[in-house]
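Novice: Sequence first, predicted coordinates after that:
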Amino acid sequence: MAALGEALAPFFGQCWPYDSVLGHVLRLLTRSAGDAAAAVRVAALLPAASMRNVAAQLAASQRTPVLRSLLAGELPTELGACLLHEMILRRKSVAGVADAWAPRLAGHPLGALPLHPLPGETRMPLAGFGHGTESAGFPFGPSRVDPITVAGTVPEVVREPAPAELTAAVTTWLTQSNGRAEAAVYTVSAALDAETVGVRTVEALGLDCLAGGGLALRRASLDEVVAILFFAAAYGGAYDHGLGGAHGRAAAWRSLTALADGSHVGCAWWTFDAANDWFHRVAWDLGVLCLRQGGHVMAVLAATDSD
């Protein structure tokens, strides 16, 4: 099986039947403890971006001692970096190998991420891998929590330029699928607190994504927001496959950090969508609102995608 994978790997991306067989070979190898090293040898022959899914499958299927032994060996930097963060997402210990990898990650896109779980990462929707299947819990769609009905304060606001990092979590929706997004930052004249934010408060922002009404606004925890942003980044929208778990983790925190202006401490969070023409209302609809510490700034990310 490993020999077949090594023979097919140089042709990756050139012939879809070869890719299909190679994918099946890697699924089999990553699921068997005795074949984990063989899976790594095959993955090392693939383009760096294609190593991400192999890292996820290994982290999901293998026991921690096997994974730690892989990281202690010779791995391509991209494969090792993704494997480290896939393990962290799954609460598998990287003690003893994280310190050795830290210098190799300097300058890597995942290098800025801490090599330990972060606050807010308790409800991450992680993919499970079967024979030919991949699935993760979908955090979008109708919520079981009733929307907020309180009107709230109607503030005077000034719309400020939104940092590009705000949309990091939905990059593949915009570049590889049919998605669209709205990112906005508002300065509020009089400080708000979580209890004074309601439907009219959000409607007063004049967001394009809320034109036509139909707003459904809900309070959210940091864990819920991180899970939504992670899912959007890791698994993508209607027609793309996302960034994978490791790079999805990085993109989610880039968006969240931009929403919170550096630190989520003291921030209040809401999620929303709307029954209007902006949201496609197929499956891929998200809206996140952050009231930053101090109550003088609100930041928003909304996105939608359709098949």
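Specialist: All right, it came through fine.
Novice: switch to C-alpha atoms for all contacts and neighbour counts from now on
Specialist: OK.
Novice: give me every residue that touches the residue most central in space within the chain.
Specialist: Nearest to the centroid of the C-alpha atoms of the chain, with distances taken as CA atoms, centre = their mean, sits Phe230, at 2.2 Å. Neighbouring residues of Phe230 by CA atoms under 8 Å, 6 or more residues apart in numbering: Met124, Pro125, Ala169, Gly245, Gly248, Arg249, Ala251, Ala252.
Novice: try this one next to it:
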Amino acid sequence: MSDRIQKIVMRLPDLKSVTKVWDTAERRLGQGDVAFVADLGIALTDRYGSSAAQIWQYRSVFDRLLRLLTTTSGQEHVEQTLRLVSAASPGNGKLVRYTASLLADGQTPQDLTFVFAGGSSRAAASEELRACLVHELVLRGVTVAESPQIEAWATSPHRRHHPLAWLPLELLAIEETPPLPSYSVGGGSYSMPYGPQDGPGVTLGRVTRLPQVTDTTTEKFSEAAAAAVANWAEESNGHSEAGRYDLTEPVETEALPDLLVTLGLQCLNGVGPRKRLALSSCRPEQAWRMLFAAASTGGAYNNGDYGAYGRLAAWRSLAALSGASTAAPVSEVERNAQACDWYSFGAATKWFDRVAWDIGLVSVAPGARRISVLAATDTD
């Protein structure tokens, strides 16, 4: 450990601001000393990374160092990223997923190819990082088949039991252009294709004859349907509810609003003349986009599951809501979803926080004798 790094490590807990540490790392990187950035991160991790409650200075500096390496293009920066993350990530799945997202956004596929061929003499990637990186690249439109090394690793038999192996190695039509974050050294940005529904409310009570309903919701269904928003509840202030209902006869489009308010959903409790229900038709592509954004970027106080596992969670939710099995191929789930009619909804009830993180989705199965509902909300 160099004297400069040792001084930073020892003085870190007493710093009121870490800006000078950021500047030192950025200056050394600009001078071509890429290893210094990783060495500093590793030294800080050795000293503070295992603390039960990591000091804020460590968290801030470590994230800055990781972003410096991943957002500066070049294989050497990737190699030093792998060194840093290998030292810091034992048992830290979130860090691995985050790193894969950063690398896919900040590096070219060509500079990442060696990651799948055993790394380099200086660093090697974990199998989990590779698995996440494959799907982060797929989400960004990279054709895996055009890179023999990536394809060979991604299609090898030993991967078939990994959770992400269920996902295809190319974007499906329903995924279109996924809403992905854009990273910089100082932060990032992403879109939120959901939110409070403030459109005109629908008029209730016009349909007097509704089909009889049987609630067929199971715990397994609820868990799968809410997979995309589970992180809102587990890591932030969110909550969700999901339901599946069989109907004695097909429900007409104009009867759907009245039917929804009879289901006993907590999210629609109190809907009436003063708390109106907003309901609008949407494409299955829009439904997937909402689910993916919720899963990958998280709610008010968390960062979600990032791209690879966010994609997995979105497809699990879409499978449940469209009536497909989560054991079926994703291509079959896509066909099921495309065959359903989809609607987004919201209401000015106490259940919805109506800040930014509101989702309401309804799928109507072919034949219109089964509907599935997912609602989720979160607040800062």
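Specialist: It's in. Fair warning: this is a prediction, and the values are worked out from it, not measured in the lab.
Novice: coming back round to it: what does the residue nearest to the centre of the first structure correspond to in the second structure?
Specialist: In the second structure, Phe230 of the first structure lines up with Phe292, judged by TM-score structural alignment.
Novice: Residue in the first structure paired with Ala375 of the second structure?
Specialist: Using TM-score structural alignment, Ala375 of the second structure sits opposite Ala302 in the first structure.
Novice: What's the separation between Gly80 of the first structure and Gly23 of the first structure?
Specialist: Here Gly80 of the first structure is placed at a distance of 19 Å from Gly23 of the first structure (CA to CA, to the nearest Å).
Novice: More neighbours: which of those two?
Specialist: It is Gly80, of Gly80 of the first structure and Gly23, that has more neighbours when counted by other CA atoms under 10 Å, with 23 against 19.
Novice: Skipping its backbone neighbours, what lies nearest that one in space?
Specialist: Leu71 (6.3 Å; CA to CA, 6 or more residues apart in numbering).
Novice: which ones are touching the equivalent of that neighbour over in the second structure?
Specialist: Aligned by TM-score structural alignment, Leu71 of the first structure pairs with Phe116 of the second structure. By CA under 8 Å, 6+ apart, Phe116 of the second structure lies in contact with Ala125, Arg130, Gln149, Ile150, Trp153.
Novice: What strand or helix carries Pro119 of the first structure?
Specialist: Taking DSSP states H and E as the definition, one finds Pro119 of the first structure inside no helix or strand.
Novice: Then Leu22 of the first structure would be within a helix, right?
Specialist: Yes: assigned with DSSP: H, G, I helix; E, B strand; the rest coil, Leu22 of the first structure falls within a helix.
Novice: Double-check it against Gly5; I have them as touching.
Specialist: Yes: the criterion here is CA atoms under 8 Å, and Leu22 of the first structure meets it with Gly5 at 5.8 Å.
Novice: What segments of the first structure are strands?
Specialist: Per DSSP state E, the first structure carries strands over the ranges 128-130, 133-135, 157-160, 180-188, 215-220, 268-274, 284-291, 297-305.
Novice: mean shift of the last one relative to the second structure?
Specialist: Taking mean CA distance after the TM-score superposition for the first structure, the mean distance separating strand 297-305 of the first structure from the aligned residues in the second structure is 0.6 Å.
Novice: if I line the two up, what does Ile359 of the second structure land on in the first structure?
Specialist: By TM-score structural alignment, Ile359 of the second structure lines up with Leu286 in the first structure.
Novice: Let me fix that, I meant to ask about Val213 of the second structure.
Specialist: In the first structure, the residue paired with Val213 of the second structure is Val157, using TM-score structural alignment.
Novice: now Ser184 of the second structure
Specialist: Using TM-score structural alignment, the equivalent of Ser184 of the second structure in the first structure is Gly130.
Novice: Please apply the same query to Ala320 of the second structure.
Specialist: In the first structure, the residue equivalent to Ala320 of the second structure is Ala258, according to TM-score structural alignment.
Novice: Can you report how many residues neighbour the residue lying closest to the match of Ala375 of the second structure once chain neighbours are set aside?
Specialist: Leaving aside its sequence neighbours, Ala302 of the first structure sits nearest to Gly287 (CA to CA, 6+ apart; 4.2 Å). Using other CA under 10 Å, Gly287 of the first structure is surrounded by 25 other residues.
Novice: Identify the residues contacting Ser306 of the first structure.
Specialist: Counting by CA under 8 Å, 6+ apart, Ser306 of the first structure touches Asn178, Gly179, Gly237, Ala238, His280, Val282, Ala283, Trp284.
Novice: mind running it again at 10 Å?
Specialist: Neighbouring residues of Ser306 of the first structure by CA atoms under 10 Å, 6 or more residues apart in numbering: 173, 177-180, 237-239, 279-285.
Novice: Now restrict those to buried residues only.
Specialist: The neighbour-count test (16 or more other CA atoms under 10 Å) marks 173, 177-180, 237-238, 279-281, 283-285 as buried among those.
Novice: Okay, the match of Ala320 of the second structure and Ala162 of the first structure: tell me how far apart.
Specialist: Applying CA to CA, the value for Ala258 of the first structure to Ala162 of the first structure is 9 Å.
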